[in-house]
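Q: got a sequence here, can you build the structure:
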Amino acid sequence: MKLAAITINSQHHIGVVQGEKAISLTVLKGNQIPSCLKAFIEKSEELLPLAEQLIGQGANEDAVFPISDVKILPPIQAPEKIICVGLNYIDHCRETGMEPPASPVIFSKYANAIVGHHDAVEIPTNSNEVDFEAELAVVIGKEAKRVTEEEAMDYVFGYTIMNDISARDLQFKDGQWSRGKTADTFAPTGPVIVTKDEAGNPHNLSISLELNGEIMQDSNTSNLIFTIPQIISFLSQSMTLRPGDLIATGTPPGVGMGRDPKVWLKDGDKMSITIENIGTLSNYVKGDIQKEEG
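A: Have a look, this model is predicted:
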């Protein structure tokens, strides 16, 4: 099932996306289905079977909307945690001049960075080297604390797409990554969450990014250094993962920093990330007006 957070006539709904239409679970069963995907995930053991039943029965016309008529929001607008894994593809390590890590390299983004499908990525005033990174993101489905690798997948609700936008000049100037990774709009996410039963093998999905129609990144999640169970188990030994937490699993080679000449995002650029069985997340770039005038 592909679930999306949408607005219809300024009202929040949870939609099931099927091709070019969205079926509002909120309309079908508004008294039992929350309008927030995070709240839905928190009660997914009871609500997901209900959603499947409602869709299986066939939707009334008043619950079906063309995708073009709805606004798609970030699936999780205010997660408790946005956890990212760096240097998790060997070829990406090589293009950055870094050795493959012995254990997952972890950093965080904050909720201010989240934007949705077709939203703008804004270049901040203090950076001239803003980069793109296509990533598969894991959506945690239930509380996970000190879980083993063998049981880790039981805590996954599904998957989405994240673009780990990075201000490289700030990232490397600071010597740690927080400021360069979590500026406003630096975590485009969506457009849907695909439940794990429909996503297929998360370790064998094609992943690519196009910039202005040109393929820049083209790989497969089979090339991850650390697998999803390894990452979840590793994190859960020291922090409790909660429903709606997002874990971005790392980016493949082809980022702007690794190219000769380097490619930095600029005003008017259009990015599209496609991950097999999930969909396409598209965003445009908005240059800083103050910087341009200066």
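Q: use CA for all of it now, contacts and neighbours both
A: Will do.
Q: how far away from the center of its chain is stretch 186-198?
A: Taking C-alpha atoms, centre = their mean, to the nearest Å, the mean C-alpha location of stretch 186-198 is offset from the chain mean by 6 Å.
Q: can you pull out the helices in the stretch 101-250 of the chain?
A: 168-174, 178-181, 196-199, 228-236 (DSSP state H, counting those that start in this stretch).
Q: okay, these in CSV with mean neighbour count and distance to residue 251 next?
A: Listed next are these as CSV, based on neighbours: other C-alpha atoms under 10 Å; distance: least, C-alpha to C-alpha, whole Å:
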stretch, mean neighbour count, distance to residue 251
helix 168-174, 16, 15
helix 178-181, 20, 14
helix 196-199, 15, 19
helix 228-236, 20, 14
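Q: before we compare anything, build this one as well:
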Amino acid sequence: MKIGRFLISGKETYGFVKDDHIATKEEIITKTGIPIPLSIKEFLFDGWYNEVISQNPKLDYSVKLSNAKILAPIPNPPKVICLAFNYVDHAKEQNLTPPTDPAIVLIPRTTLNGTNSDIVCPSFVKQLDYEVELAIIIGEGCKNIDEKDAMNTVFGYMAFNDVSARDIQAQDKQFGRAKGFDTFAPCGPWITTSDEIPDPQNLKMTTKVNGVVRQNSNTANMFIKIPSIVSKLSKVMTLEKGDIISTGTPAGVMLNKPNAVFLKDGDKIEMEIEKIGRLENTVRFVQ
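A: Alright, predicted model coming up:
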């Protein structure tokens, strides 16, 4: 199932996506009689989704996707955790050895952004970069979980662009401010539930800038695999329902390239992960 958050006729809602149509929250209530909550987080993680999913055949999917603005699927996750240097090909292009434990940065939820929205960057940033990543959505809270049980906590997946200001990153010698600007984390376009992705470690992933391929890889190139990521992180911090874990980017970013072509005002970024969906965003520099 694909579940998204939308703005339709000026009103925020959420619902299921199928064949370029949406069954909105309002339609779900009308057709099933189940009084699902206003919050998408409550719907997904407090039992309502499991109650509604068996009623899916009753839904008409009456709203065209083209009539909706697609929002970031989860607006207020407890945590947004991003991994660094977790792809063998990316680490190799940086002359690094991938770390055996997750190297992470926590970014604020105000970075989250939807597809077809602008990435808004202050003009003092001179080296703006992209990173296509597969993001995990945690559906069951856990602490100190074993790898063999870790996948049971994964509710679903989405695409994630971990936008980074490389000059800020070099200046600060860490990632927090460089990745923490508002709108710097386009994600979605919706959540694809884990039952639709039997092998998340074999998904093609690409980035195009103005139609030119910049990244072309596969989640098979992840160094620390998803069960280990969840297990290792849970030994550091309690993972909560709705947490977003973005699992790292493959080769092809501009970081430390001698002839780097960083993002400019008006650049169009297209990111796609097989079976998950596509993100399309435009870069806008502002004073």
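Q: before we move on, back to that, which stretch among the helices of the stretch 101-250 of structure 1 comes nearest residue 257 of structure 1?
A: Relative to residue 257 of structure 1, the nearest member of the helices of the stretch 101-250 of structure 1 by C-alpha to C-alpha is helix 168-174, separated by 7.6 Å.
Q: what range in structure 2 matches that closest one?
A: Residues 166-172 of structure 2 are where helix 168-174 of structure 1 aligns, taking TM-score structural alignment as the criterion.
Q: that stretch: how far from the chain's middle?
A: Centre to centre, stretch against its chain (C-alpha atoms, centre = their mean), the figure for stretch 166-172 of structure 2 is 23 Å.
Q: ok, residue 154 of structure 1 - contacts?
A: Contact analysis of residue 154 of structure 1 by C-alpha atoms under 8 Å, 6 or more residues apart in numbering lists nothing.
Q: residue in structure 2 paired with it?
A: Aligned by TM-score structural alignment, residue 154 of structure 1 pairs with residue 152 of structure 2.
Q: ok, residue 232 of structure 1 next?
A: In structure 2, residue 232 of structure 1 lines up with residue 230, judged by TM-score structural alignment.
Q: nearest residue to that match other than its sequence neighbours?
A: Distance criterion C-alpha to C-alpha, 6 or more residues apart in numbering; nearest residue to residue 230 of structure 2, sequence neighbours excluded, is residue 150 at 6.0 Å.
Q: next up, the contacts around that neighbour.
A: Residue 150 of structure 2 is in contact with 227-228, 230-231, counting by C-alpha under 8 Å, 6+ apart.
Q: among the residues you listed, which one sits closest to residue 45 of structure 2?
A: Within the contacts of residue 150 of structure 2, the smallest distance to residue 45 of structure 2 is 17.7 Å, found for residue 230 (C-alpha to C-alpha).
Q: got a markdown table for the helices of the stretch 101-250 of structure 1, with distance to residue 138 of structure 1 too?
A: What follows is the helices of the stretch 101-250 of structure 1, written out as a markdown table (distance: least, C-alpha to C-alpha, whole Å):
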| stretch | distance to residue 138 of structure 1 |
| --- | --- |
| helix 168-174 | 24 |
| helix 178-181 | 18 |
| helix 196-199 | 9 |
| helix 228-236 | 8 |
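Q: coming back round to it: would you agree the match of residue 232 of structure 1 is in contact with residue 148?
A: No - using C-alpha atoms under 8 Å, residue 230 of structure 2 and residue 148 do not qualify as a contacting pair, with a distance of 10.4 Å.
Q: ok, back up a step: and residue 78 of structure 1, which of the helices of the stretch 101-250 of structure 1 is closest to it?
A: When those are compared by C-alpha to C-alpha, helix 178-181 sits nearest residue 78 of structure 1, at 16.9 Å.
Q: quick one: the closest one to structure 2 mean distance?
A: Helix 178-181 of structure 1 differs from its equivalent in structure 2 by a mean of 0.7 Å after superposition (mean C-alpha distance after the TM-score superposition for structure 1).
Q: that helix - contacts with which helices or strands?
A: strand 105-109, strand 166-167, helix 168-174 (3 or more C-alpha pairs under 8 Å, 6 or more residues apart in numbering; DSSP states H and E).
Q: the ones you listed into TSV, with extra columns for distance to residue 80 of structure 1?
A: Shown next, in TSV, are those (distance: least, C-alpha to C-alpha, whole Å):
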stretch	distance to residue 80 of structure 1
strand 105-109	11
strand 166-167	21
helix 168-174	23
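Q: and of these, who's closest to residue 131 of structure 1?
A: Closest to residue 131 of structure 1 of these, according to C-alpha to C-alpha: strand 166-167, at 5.1 Å.
Q: contact partners of that closest one?
A: By C-alpha under 8 Å, 6+ apart, the surrounding residues in contact with strand 166-167 of structure 1 are 127-133, 180-182, 186.
Q: where exactly do the strands run in the stretch 151-294 of structure 1?
A: Remark: strands assigned in the stretch 151-294 of structure 1 by DSSP state E, counting those that start in this stretch are 156-163, 166-167, 187-195, 206-211, 214-220, 246-248, 270-275, 279-286.
Q: of those strands, which is nearest residue 64 of structure 1?
A: Distance to residue 64 of structure 1, taken as C-alpha to C-alpha, is lowest for strand 187-195 among those, at 16.7 Å.
Q: tell me the average deviation of the closest one from structure 2 after fitting.
A: Here the mean offset of strand 187-195 of structure 1 against structure 2 after fitting is 0.5 Å, by mean C-alpha distance after the TM-score superposition for structure 1.
Q: where in structure 2 does that strand align, residue-wise?
A: The alignment of strand 187-195 of structure 1 onto structure 2 (TM-score structural alignment) spans residues 185-193.
Q: what sits up against the matching stretch?
A: Residues outside stretch 185-193 of structure 2 that contact it (C-alpha under 8 Å, 6+ apart): 1-5, 70-73, 111-115, 119, 137, 155-163, 276-279, 281.
Q: if we go to 6 Å?
A: With contacts defined as C-alpha atoms under 6 Å, 6 or more residues apart in numbering, stretch 185-193 of structure 2 is touched by 1-4, 72-73, 111-115, 155-162.
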